Structures are given as structure tokens and as C-alpha cells.
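*Asks:* okay, here's the prediction I keep looking at, along with the sequence it came from:
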Amino acid sequence: MREHSLSIIIPLYNEEDNIDPLHARLEEVLGTMNTPYEIIMVDDGSRDGTAARLRELAQRDPRVKVIHLRRNFGQTPAMMAGIDAAEGDILIPMDGDLQNDPADIPRLLAKLAEGYDVVSGWRKDRQDHPLKRNLPSKVANFVISKISGVHLHDYGCSLKAYRKQIIKDVKLYGEMHRFIPIYATWQGAKVTEVGVTHHPRVHGVSKYGIDRTIKVILDLIVVKFLDTFAQKPMHLFGGFGLVSVFIAFLMFLLMLYLKIFADKSFIATPLPLVVTLFFLMGFMSIFMGLIAEILMRTYHESQNKPTYIVDKTRNCRSKD
């Protein structure tokens, strides 16, 4: 991997006591690799002394790039800021709480050198609370793997290695940094994982809670929608709409049957309301599908974005 340069990307939020030890460990590992590198530390609107520590560190080490965000945007936007500023060929994000071990970086790079495009860390012996953190994480990883079709044991591990060309056009929102391997798979990337060391937190407090799990579930729904219906939203909205209209039609027939053969008045049952409700839902869903189709076409055509990705060409003339 010596012909490549590395960009280590570290989002930070209230981690002032971890900055210097983390930098020292990174220097110890990267200094032995004879590989050009840069360390990008993103201060995500910290309220402690993180900003001051980063300024001092940047003055001491010119290979440390510091990005200060105006407020706390969250881990994903902070990581996106680091990715946008990265100049290396290989991007390695990691947490700033000293729970990821920089000594695992050569292991990730070695796996990357086998021909993979994304190597994800797997915290086999995770040093977190078994019920509050580990159990929900295992359940979430199982669900994400099943729904996405990209089978990884540990989506939540920030320590990963990416070839820059794979994720250079990826835009991240919400809590979607953990889904980068899924985005990369859409681009035709080869994804794998390796076991990495996980240390217990020594300084500071965890920023993760049950609200993060809820956000991840909602973002997973978005990812699944983008994967399956981004270029054909009418298939989802229209399909639901047609089913609703069909149910409305069946309820209407039942309503007529009861009126003719059972002498039941229309107002004696809730069927007229059910028919109206399902018909309106179906109509609105089909209408939403049409709007989504227009938006999708506007997105691709206004920016000249193709609906396909070319891997290689032969004897093809480039277009200006």
C-alpha cells in the first residue's frame, strides 16, 4: 500500500482528554509505515476544551488538519466534512474516544491490498455495556444485514478503510455513516471485514443512547427505499395505491351485497366510510408516485446524472 496516501478522519465532540493520547498513538503507528498520511480532526461543536487542544495540536504537527464546525451537527455530518477535506487515496475514519486502536490500521490496509474496496472493522470483543450497548447493536446489525443484503457483523464500528474513488460522490445524512458499506456495494465495490481491537472508554462519556437506535432504524428505511425504489418510486407508491383502490372496490361490492341480499342499509355499517378512506388513500398514493417520478427525473436530467455506473470501457471515444 506504499504507493497510496492515507487520510485518517476523526470526528470529535467533547473529547479534550483523548486528543493528545490519540494523536500519539496514531504517530506511533503511522510513523512506522513509510506511507504519506494526513490526520483530519473535525470538532463537531464541542463545548469543552476540544477546540483549544486541536488548535495547539495543529500548530505542533502540520500533518494534522483541523475543521471546526459552528455547532454540533452530529457524527455523520462531521465525518462528511472530513471526507470532503480528505486528499488521501485511502480514507480511514475512526472514533476519537480511544476505543478504536490505531494499531489495527495496518491490518485494514493489508486486507484492502487483497483487492477489496471497503474493509470494515469488527469489534469481536466489544468493551461496552452488554445490555445497553452490545445487545441492541447485535440486533441492529442482524436486521441491517438482512434488509440490505450486505452481511457485516458490526456496522457501528467507525474504524473502516475505503478507497476514495468508491465514496467520493456519496452524500451522507442523518446517521448514515454506518451505511457507507451499503452505498459502496451499490457502486459495485468489494466489501469485507476484519476483526479489530476495542478498548473500554477511559476519558469522557459516551454520546450514544436509545435515541440513536431509533434514528438508525429510520435511516435504514430510507436506505432500503433508495436501494429498491429510488429510480422507480411509482412501483412503491403506485403499488400501494392500486392495492388500496382494489380493497375499496371489494368493500364496495360487499356493501352492495349486504344492501341487496341482506337488506342492510348503507349507513348501518361502516363500509361506506371504509370504501371512501381506501379509495382516497389509493388515489393519493398514485398521485404521490407521479410526483416522485417527476422529482426523480428532474434530479437525474437537470444534473446530467446517469442511471448507471460504468466500470471500464474499451475502444470507446469519450464525450465532451
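*Replies:* Structure received. Residues are numbered from 1 along each chain as shown.

*Asks:* only C-alpha atoms from now on, for both contacts and neighbour counts.
*Replies:* Noted.

*Asks:* can you give me the neighbour number for the nearest residue to I147 once chain neighbours are set aside?
*Replies:* Nearest non-adjacent residue to I147, counting by C-alpha to C-alpha, 6 or more residues apart in numbering: K224, 7.2 Å away. Residues contacting K224 under the criterion other C-alpha atoms under 10 Å number 15.

*Asks:* my read: K224 touches S148, true?
*Replies:* Yes: assessed by C-alpha atoms under 8 Å, K224 is found in contact with S148 at 6.6 Å.

*Asks:* just to revisit the earlier point, tell me which element the residue nearest to I147 is part of?
*Replies:* In the assignment (DSSP states H and E), K224 maps to helix 210-229.

*Asks:* pretty sure E15 contacts A51?
*Replies:* No: E15 lies out of contact with A51 (C-alpha under 8 Å); the separation is 9.5 Å.

*Asks:* give me the common contacts of those two.
*Replies:* Shared contacts of E15 and A51 (C-alpha atoms under 8 Å, 6 or more residues apart in numbering): none.

*Asks:* all helices of the stretch 101-250 of the chain, in order?
*Replies:* Applying DSSP state H, counting those that start in this stretch to the stretch 101-250 of the chain gives helices spanning 105-112, 135-148, 164-167, 180-186, 210-229, 233-261.

*Asks:* here comes the other one, which I'd like you to weigh against the first:
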Amino acid sequence: MSSLPAPDISVVVPLYNEAESLPELVAWIDRVAADNGLSYEAILVDDGSSDSSWVVIERLREEYPALRAIGFARNYGKSAALYCGFEAARGEVVFTMDADLQDSPDEIPAMRRMILDEGYDLVSGWKRTRHDPIGKRWPSKFFNWTARAVSGIRLHDFNCGLKAYRLKVVKAIEVYGEMHRYIPILARQAGFRRIGEKAVEHRARKYGCSKFGLERMVKGYLDLISVSFLSRFGRSPMYFFGSLGTLMFLLGGGTTAWIIAAKLWKQAHGLALRPVADQPLFYLAIAAVILGVQLFLAGFLGELVNRVSSDRNRYLIDRRL
């Protein structure tokens, strides 16, 4: 496969139980590429669908030679699907979009020009007008506001599935867990700072229903904490755990020494004194010392894990086209 000429664009489409929308989506991508004189590859990543999605993909493969596909043995999640799609991508510009037809392939030419002509490393879609229930729109607004405040990246819609990347960007980042929401943050961490945004068309869902529930908001904020922590201390966890552990150890140790010294001074001068073991502050100080040591050891363990862990996750793929 490496001997084949690289296409102009790669379109990575993670999907889960989207059999009805796939024929229309692939035909749409093919039409946009043909109208704009672009060679392309469409990489469909079936995230362990339980419907007939893979059967549909096999049928589409006969009609569209530019179609490639990866099928997971079980449902790993959108981040895993994007990770494997990025590994397989070869196009000069790589696009991601959802398979539910809410993202429009008609945006591809303009976003490609932003990458090639305007020098952006990543262009994120902005669903300025959303065709989603209010129960999804308002939590999403608050989530995006929080992500902007924490990351400093001025994007309106971090979680928009429609994005465009230079090929070197997708090869440099590692999308894992639920981090697909924070790909712009991961890209900036990798050194790609030319991040732009384009208002894109958002369409109402035509088939089926959303595969994401309210639990994604909880996961989103937990992941935001994780990616913020990793951006600052991912390479040197000792800076965080060691500093906090040292502070607690010194605070607890100093308090313990002060309590004992105060008792000895009162004892030497014949003053009334309170037994050390009867003072709650003494136990708090001891607890601080113990926690300080544990945090310091956690920093050491984090450094060891950093040195010996693999740089890549692996997912079980049992089908390819």
C-alpha cells in the first residue's frame, strides 16, 4: 500500500451503527472530490457496530475503489476509531467527520484551502447553527466555554466532528480514552499552534438517533482535567507530585516539631502542659507527613512509568478492506 501515490485528501469517518447513512455519505464525499478534481481516500472505521454497517461497507467497496475500511472486534469508542484512522491516513490533508450526515462534505474544499493556502495546521468546524435538542446545545455551550478558559485556545466548538489537519499533525498526536474532544489541545501540545476555525453547516440527523448520552458531559470534564494536567506535568509528574509532597511533608514535619518543642519548653519551665497525644493538631501533622511521603513516591512512580511505558496504544482489529 505504501507504493501507491498518496491522495490529495483522506476522510476519516468513525461510525457505530450507521448502516442507513453510509451509502449517502460515501456518495457525497465522492461527488465533492470529483467536482473539485481531488483524489481521495475515505477511511471508514467501524467501531464494533452491531447492525449491518460492515455489510454495507463491503458492498460500497465494490462501487468506490477509494474506500478503505477498518473494523473493530468490539466497541472501543470514537477516540480509538480516530486513532486507527489517523494511522492509516495518507492524504496531504486529513479530514474527520461523523457518519450521521450532520457534517457536510461540501465544506471540504474551503477547509482544505485554509490548510494549504492560509497556513493552518488544523481547522476546526464551528456549528454556529445547531440542529440538536436544547438539552444538548446549552450543556455544549458551557462545556466549550470551560475548555476555552482552561486551554486558552479560542474555538467556539471543540467537539465538532468536522475538522481538517495537515498530515503531519495526525501522525504526531495520540488520541486515546475520550480525548477526541480535545484534539486541538493535543495538537497544540505537539507543537502545532496554527489552529483556525470555520463556521460550517450543521444538518439535522436524518437516520437513527444519537449514540451519545448525558454521561459524555461528565466524561468531558474529567477528560478536560486530565488533558490539562498532562499538558503541564505529563512529561514530568515529579514536578507536581514531588512539589506537593515536599510541601505537605515540610508543613507536617514542622508542625510536629513545633508541638514537641513547645511541650519540652513548658516541661523545662514547670508550666502546665497538654500531652502531645491529646492534641488533634499532632495527628493532622502526622497525616500530612505520611501524605507528603506518598505523594513524593507517586511522583517517582510516575517518572518510572513515563520511562518504560509504550508510546502507542494498540486495539484489536479483526477486519480490513
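*Replies:* Okay, I see it. Nothing here was measured: the structure is a model prediction, and the numbers come from that model.

*Asks:* with both chains overlaid, what TM-score comes out?
*Replies:* Here the TM-score for the pair of chains, by TM-score structural alignment, normalised by the length of structure 1, is 0.87; 298 aligned residues with a C-alpha RMSD of 2.1 Å.

*Asks:* quick revisit: which stretch of structure 2 lines up against the helix holding K224 of structure 1?
*Replies:* Residues 214-233 of structure 2 are matched to helix 210-229 of structure 1 when aligned by TM-score structural alignment.

*Asks:* show me the contacts for G289 of structure 1.
*Replies:* Here G289 of structure 1 is in contact with P233, M234, H235, L236, F237, G238 (C-alpha under 8 Å, 6+ apart).

*Asks:* near A85 of structure 1, how many other residues are there?
*Replies:* A85 of structure 1 has 15 neighbouring residues, counting by other C-alpha under 10 Å.

*Asks:* how about it, what's its match in structure 2?
*Replies:* In structure 2, A85 of structure 1 lands on A88 (TM-score structural alignment).

*Asks:* ok so, going back, for the helices of the stretch 101-250 of structure 1, give me TSV that also has distance to E27 of structure 1.
*Replies:* Converted to TSV, the helices of the stretch 101-250 of structure 1 look like this (distance: least, C-alpha to C-alpha, whole Å):
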stretch	distance to E27 of structure 1
helix 105-112	12
helix 135-148	31
helix 164-167	22
helix 180-186	27
helix 210-229	32
helix 233-261	48
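
*Asks:* for G156 of structure 1, find the nearest of those helices.
*Replies:* helix 135-148 (7.5 Å; C-alpha to C-alpha).

*Asks:* so where in structure 2 does the closest one end up aligned?
*Replies:* With TM-score structural alignment as the criterion, helix 135-148 of structure 1 aligns to 138-151.

*Asks:* how far off centre is the matching stretch?
*Replies:* 15 Å (C-alpha atoms, centre = their mean, to the nearest Å).

*Asks:* got it, and stretch 246-261 of structure 2?
*Replies:* Counting by C-alpha atoms, centre = their mean, stretch 246-261 of structure 2 is centred 41 Å from the centre of its parent chain.

*Asks:* quick one: residues in contact with it.
*Replies:* 276, 282, 284-293, 296.

*Asks:* which of those residues lies closest to V170 of structure 2?
*Replies:* Using C-alpha to C-alpha, the contacts of stretch 246-261 of structure 2 come closest to V170 of structure 2 at F296, 35.0 Å.

*Asks:* and that closest one, what's its match in structure 1?
*Replies:* Match for F296 of structure 2 (TM-score structural alignment): I286.

*Asks:* buried residues in stretch 118-135 of structure 2?
*Replies:* Y120, D121, L122, V123, S124, G125, W126, K127, R130 (16 or more other C-alpha atoms under 10 Å).

*Asks:* using a markdown table, please lay out those together with distance to D106 of structure 2.
*Replies:* Shown next, in a markdown table, are those (distance: C-alpha to C-alpha, whole Å):
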| residue | distance to D106 of structure 2 |
| --- | --- |
| Y120 | 19 |
| D121 | 20 |
| L122 | 18 |
| V123 | 15 |
| S124 | 15 |
| G125 | 12 |
| W126 | 14 |
| K127 | 14 |
| R130 | 17 |
